[in-house]
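Participant: I would like to see how this sequence folds:
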Amino acid sequence: MFKIILNNNKSLEINNVLLKEDYGGYETWEAIVADICEVFNMFEEIEFIVMGFGQDKWPVDCMYDLLCVAENLPKIIMGFSENIFNFELDFYEQGLERKLTFKDKGTFIEIFCKSRTKWNPEPMFECTSKKELVEMILKLYRNFIFYSQYLCKNLLENPLMDKFILEDTITKKVKTSFGVSLNPLE
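Facilitator: Next comes the predicted model:
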């Protein structure tokens, strides 16, 4: 079964570490998200997990693979708020090279996995409910924001990140629309 998770596999014992300085030279929020992913990658405590399509744990990391997903989160969540569930996640990094295509099938979401390597997904299709997908994506987004606040708050507070950080009204609308309630951070 498909899962995508960003979690803290140990307890973070560092308090508001500034591992990357916001030097003010950023031109886009995507560049800041890339640096946040780099910070996450330095900590073994932060773990990015993708599973499904016959592989219990994909060989993913925070540095590159999480970035492929994180840069799409605001657009995906905004789509959910408009009941749009058709989107793609492209894990384009050399070695992994997989694309997930999400298609709204009315009562459920069909996920198709295409590999551009010798690895073959088995099965090629998996299904999930809209509620399960919304919950997964919202948890991933919430955890990304939380760990960013904890490890590199200065990057998260850069004004360019206003385009990445969604208003509470949007995430509340999505949670309410699909009956999702997020537990406190695990």
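Participant: all contacts plus neighbour counts: C-alpha atoms, from now on.
Facilitator: Fine.
Participant: for the closest residue to residue 128 other than its chain neighbours, what are its contacts?
Facilitator: Once flanking residues are discounted, residue 128 sits nearest to residue 109: 5.3 Å by Cα to Cα, 6 or more residues apart in numbering. Remark: with contacts taken as Cα atoms under 8 Å, 6 or more residues apart in numbering, residue 109 is in contact with 85, 102-103, 127-130, 133.
Participant: Proceed likewise with the subsequent sequence, for comparison:
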Amino acid sequence: MVVISMLCDIFEISGVVRFKVSGFGQKEWPVDCRTDLATVMEQVPEILKKIELNQYDFILDFYEQGMERQVAFNPDKDAIKLTCSSRTHWTPDPVSIHMKREQISRIFEDLYNRFLEVGEILCSDLIQDPLLEEWKV
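Facilitator: A predicted model of the protein is given here:
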């Protein structure tokens, strides 16, 4: 979505926003606001809808060139199994981890809310864009 990309460009240019991802054997993934945050944020509303329905079977795709990783979320007994796959030479180690449903819910809700809060501060005109209104949960 163009508006999300514009917001993420502003986040990157501002220098005050930092997007961090870690796990699967890598303390800090090589992600940025401009491309990777934009691709993640496009997916977040649908993920939040699934979480609200207690459906923890979805994929978070870091599809931008260079990252090219997916994290698959699947229910596994009382927890959620996260499995990372790579389409590059990088290999996740471990390939899978388990998290509680509440942790996953909190991560995505916090990411969504923080994105809107920072967007309101840095570029309130774009946060009110009708296209973004359709994206909002």
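Participant: tell me which of the contacts of residue 109 of the first structure are still there in the second structure?
Facilitator: When you map the contacts of residue 109 of the first structure onto the second structure and apply both residues aligned by TM-score structural alignment, their matches' Cα atoms under 8 Å, the shared contacts are 85, 102-103, 127-130.
Participant: Buried members of these into ChimeraX, please.
Facilitator: To isolate in ChimeraX the members of those that are buried, counting by 16 or more other Cα atoms under 10 Å, one can use:
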select :85,102,103,127,128,130
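Participant: Turn the kept ones among the contacts of residue 109 of the first structure into a markdown table, including distance to residue 63 of the first structure and secondary structure.
Facilitator: Formatted as a markdown table, these follow (distance: Cα to Cα, whole Å; DSSP: H, G, I helix; E, B strand; the rest coil):
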| residue | distance to residue 63 of the first structure | secondary structure |
| --- | --- | --- |
| 85 | 26 | coil |
| 102 | 23 | strand |
| 103 | 27 | strand |
| 127 | 28 | strand |
| 128 | 27 | strand |
| 129 | 29 | coil |
| 130 | 28 | helix |
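Participant: what's the most distant pair in the kept ones among the contacts of residue 109 of the first structure?
Facilitator: Greatest spatial distance in those: 85 and 127, 12.6 Å, computed using Cα to Cα.
Participant: re the thing from before, residue in the second structure paired with the residue nearest to residue 128 of the first structure?
Facilitator: Counting by TM-score structural alignment, residue 109 of the first structure corresponds to residue 80 in the second structure.
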